[in-house]
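> sequence and predicted structure below; questions after.
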Amino acid sequence: MSTPQQIRPAVTHDVDRTDPAYRDWLKEAVRKVQADANRSADTHLLRFPLPDAWGIDLYLKDESTHPTGSLKHRLARSLFLYGLCNGWVRPGRPVIEASSGSTAVSEAYFAKLIGVPFIAVMPRTTSAEKCRLIEFHGGRCHFVDDPRTMYEESARLAAETGGHYMDQFTYAERATDWRGNNNIAESVFRQLELERHPEPAWIIATAGTGGTSATIARYVHYMQYDTRICVADPDNSCFFEGWTTGSAEATCDSGSRIEGIGRPRMEPSFVPGAIDRMMKVPDAASVAAVRALERAIGRKAGGSTGTGLWSALRIVAEMVADGRRGSVVTLLCDPGDRYLDKYYSDTWLAEQGLDVGPYMTVIDTLLRTGQWQE
């Protein structure tokens, strides 16, 4: 497996960057991407109902309302601006991305917006709905059987086509301005200003690239808040092991069943030192949590939302046990209609050997009694 250092963008000389036609194209491409942000409203902060007597508020930042339906819309916008301003994204040349789906959907949207081809390199197990959405936005799906080979295959395609490998797993943490500029962290704190607990005790993120958790954690430290950051990691992912052991070489042999999060290697965009806590979440618990979410607020969400929500509910239970009041925030990453054949399918759960029943009982017991009995 290639190390991240082996797949940096190559220096290209196929474009004369002093050519007025290229500069006009670049300015117009940047304008189009920035205009997309300018005409987009902020995403909602939804409340998950908890007993009033607890004095605890649980919120989900609903990133499913972006134009491309997921948290990755913010990332894709930042990556395109970063690539354009670095001279990596060029007219007529394809953009290639290694992705489990949602980032590719959003990047296909921005590629179409500025008029460049897009190729998504994805595991063959990626949900059919995500593949449909990538193609709807004009992208092409390129499948690999082993998720661990996505990086090398993306780099190979970029070299073969003269395109640019966007490499979200390296650049996610640096393409976004973590000090503000309407990033997700700044948005959360602004929306909480009139709540009874405006500074959350905890924010829980899930990690695919690690870029979101890095942005939130850095912003919290920069603004000198007391908020703690927890990252929830699913089965078949190495982030938890890498964080707990301090090893940047941690790996995992299997791909994550929770699409969008969990990685087989410690990605360059994952910043362990910025994070206060990590929590390992069984896949069956992630699915139980999204089903509990639908029952509580009438919204279906993807499995990564369940991974974060399970961890958030566990932290809520700890606060109840300690008699602490406050607020907790997690993310609604993308809509559940992309996963009707997976996390909402009893047939798929049976095929995967996942029993959500015991985890549903844990959630029901918590909401009824305030006790966590796992």
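Looks like it arrived, so ask away.

> switch to C-alpha atoms for all contacts and neighbour counts from now on
Noted.

> where along this structure do the helices fall?
20-38, 72-85, 102-114, 128-136, 150-161, 168-175, 184-191, 211-222, 239-245, 283-297, 303-322, 346-352, 357-369 (DSSP state H).

> closest one to Ala201 among these?
The closest of the helices of the chain to Ala201 is helix 303-322. By C-alpha to C-alpha, the value is 9.5 Å.

> the closest one: how far from the chain's middle?
Centroid separation for helix 303-322 versus its chain: 18 Å, with C-alpha atoms, centre = their mean, to the nearest Å.

> do stretch 258-269 as well
10 Å.

> follow-up on the earlier one: closest one to Glu259 among the helices of the chain?
Going by C-alpha to C-alpha, the one of the helices of the chain nearest Glu259 is helix 303-322, 6.8 Å.

> can you list contacts of that closest one?
With C-alpha atoms under 8 Å, 6 or more residues apart in numbering as the test, helix 303-322 has contacts from 54, 56, 58, 204-206, 231-234, 258-261, 279, 281, 283, 285-290, 325, 328-334, 336, 343, 363, 366, 370-372.

> hold the first one in mind and look at this next one:
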Amino acid sequence: MAVGTHVDRVCTETRGWVSEAVRKVNADANRSADTHLLVYPLPPEWGIDLYLKDESTHPTGSLKHRLARSLFLYGLCNGWIREGTTVIEASSGSTAVSEAYFARMLGLPFIAVMSKRTSPDKIKLIEFYGGTCHLVDDPSTVYDVSRRLAAETGGHYMDQFTYAERATDWRGNNNIAESVFEQMAMERHPVPTWIVVGAGTGGTSATIGRYVHYQCHDTLLAVVDPENSAFFEGWTRDDPGFTVSAASRVEGIGRPRVEPSFVPEVVERMFKVPDAASIAAMRYLHRLTGNKAGGSTGTNLWGALQLVAEMRATGRTGSVVTLLCDGGERYAHSYYSDEWLADQGLDIAPFTATLEHLHATGEWRDS
């Protein structure tokens, strides 16, 4: 190449489009007030307070709105997403809903690769935001199918399960952990004894665990995992390659493999939660508070209430925080349907009895 010759890889028009796209995505966060921290009713004399951070109030109705925003910014700033790029994601539903929202905002085609068992209400939401749903029989194939579609379209596979833990700034910058601690500042136990989250991508637990260490808080992190999900066994066996073949019935957090974004070292405790317990807790929350949430919230709540019972049994006071991940309206035909429960062979009555016994006596009774 002759002296003085140069090649511009990115034209001015492309750079301008990316800058405008970043502005639009950031503006979405600026328009949205922070999500609420709801008080779960426990007897005040217990000296233990339980809170649910209500992520259903995001514009796309779930915790995954934060992740989708971070993933789009990460892709844009890395030069992976440009004008006209087809965006592809492997998802169990809620992340795809949120990514479809941001793709439409930027005028980009979006394809969600999901299991055929995904809630039909979530599929309708993805299509409402202009996305296309590519449904597969085997949930374990969503990764390879997403890579193939990205290659065929010349698009970008977002790969939330790899990039969730690095797309969010865990040191702060309005992440969910920073928000929780700011909102807890005026409570009687401002530094939570426990924070309880589902595994899912692994991004939320990684963000919260890292933030707690960075801020030198004494808070402990518990992760809950439903049936037919790989995280619990992978964590207890110290086996990041652990997989399961059956599909999870709890959308959003149950995964067939230990996802690359999961950081086991920041987790102090894990619970394996039966699916019937998740649904019992989800429905009990609605009965007690009027808040209608999804199955992953039930999984969170079951683990959180076990910790409350342990604290009470040992005479400890303090606070526990968990997440209300998304609204229950997405699950009218599944978790809130008695017919669906019967078809799945799920009996929630013994688990509901455990929750009722806890609230009546302060003691945990195994179902």
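Arrived safely, thanks for sending. As the structure is a computational prediction, the values presented were derived from the model and not from experiment.

> circling back to that earlier point, let's have the helices of structure 1 in a markdown table, adding mean neighbour count and distance to Leu45 of structure 1.
Below are these laid out as a markdown table (neighbours: other C-alpha atoms under 10 Å; distance: least, C-alpha to C-alpha, whole Å):
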| stretch | mean neighbour count | distance to Leu45 of structure 1 |
| --- | --- | --- |
| helix 20-38 | 14 | 18 |
| helix 72-85 | 21 | 16 |
| helix 102-114 | 24 | 21 |
| helix 128-136 | 18 | 25 |
| helix 150-161 | 19 | 34 |
| helix 168-175 | 22 | 23 |
| helix 184-191 | 18 | 7 |
| helix 211-222 | 23 | 16 |
| helix 239-245 | 19 | 27 |
| helix 283-297 | 22 | 13 |
| helix 303-322 | 24 | 14 |
| helix 346-352 | 13 | 30 |
| helix 357-369 | 16 | 20 |
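
> in TSV, list those along with distance to Pro272 of structure 1.
Formatted as TSV, the helices of structure 1 follow (distance: least, C-alpha to C-alpha, whole Å):
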stretch	distance to Pro272 of structure 1
helix 20-38	29
helix 72-85	19
helix 102-114	22
helix 128-136	29
helix 150-161	21
helix 168-175	12
helix 184-191	18
helix 211-222	8
helix 239-245	6
helix 283-297	22
helix 303-322	17
helix 346-352	30
helix 357-369	28
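
> so which of these is nearest Cys252 of structure 1?
Using C-alpha to C-alpha, the helices of structure 1 put helix 239-245 closest to Cys252 of structure 1, at 9.2 Å.

> what range does the closest one cover in structure 2?
Aligning helix 239-245 of structure 1 against structure 2 (TM-score structural alignment) gives residues 231-237.

> what do you get for stretch 37-56 of structure 1?
By TM-score structural alignment, stretch 37-56 of structure 1 lines up with residues 29-48 in structure 2.

> off-centre distance for that stretch?
The answer for stretch 29-48 of structure 2 is 18 Å, by C-alpha atoms, centre = their mean.

> and that stretch, which residues are buried?
29, 34-38, 46-48 (16 or more other C-alpha atoms under 10 Å).

> so which of the residues you listed is the closest to Arg257 of structure 2?
Thr35 (30.1 Å).

> for that closest one, give its distance to Val113 of structure 2.
For Thr35 of structure 2, the distance to Val113 of structure 2 equals 28 Å [C-alpha to C-alpha, to the nearest Å].

> against Tyr74 of structure 2, how distant is Ala27 of structure 2?
15 Å.

> report the contact partners of the aligned residue in structure 2 for Glu351 of structure 1.
Aligned by TM-score structural alignment, Glu351 of structure 1 pairs with Asp343 of structure 2. Shown here is Asp343 of structure 2, which makes no contacts under the criterion C-alpha under 8 Å, 6+ apart.

> about what we covered before: now the two most distant members of the buried residues of stretch 29-48 of structure 2.
Within these, Ala29 and Trp46 form the most distant pair, 37.3 Å apart (C-alpha to C-alpha).

> quick one: end-to-end length of the match of stretch 37-56 of structure 1, please.
End-to-end distance of stretch 29-48 of structure 2 (C-alpha to C-alpha): 33 Å.

> one step back: which of the contacts of helix 303-322 of structure 1 fall in strands?
Those of the contacts of helix 303-322 of structure 1 mapping onto strands are 56, 58, 204-206, 231-234, 279, 281, 328-332, per DSSP state E.

> map Leu79 of structure 1 onto structure 2.
Here Leu79 of structure 1 is matched to Leu71 in structure 2, going by TM-score structural alignment.
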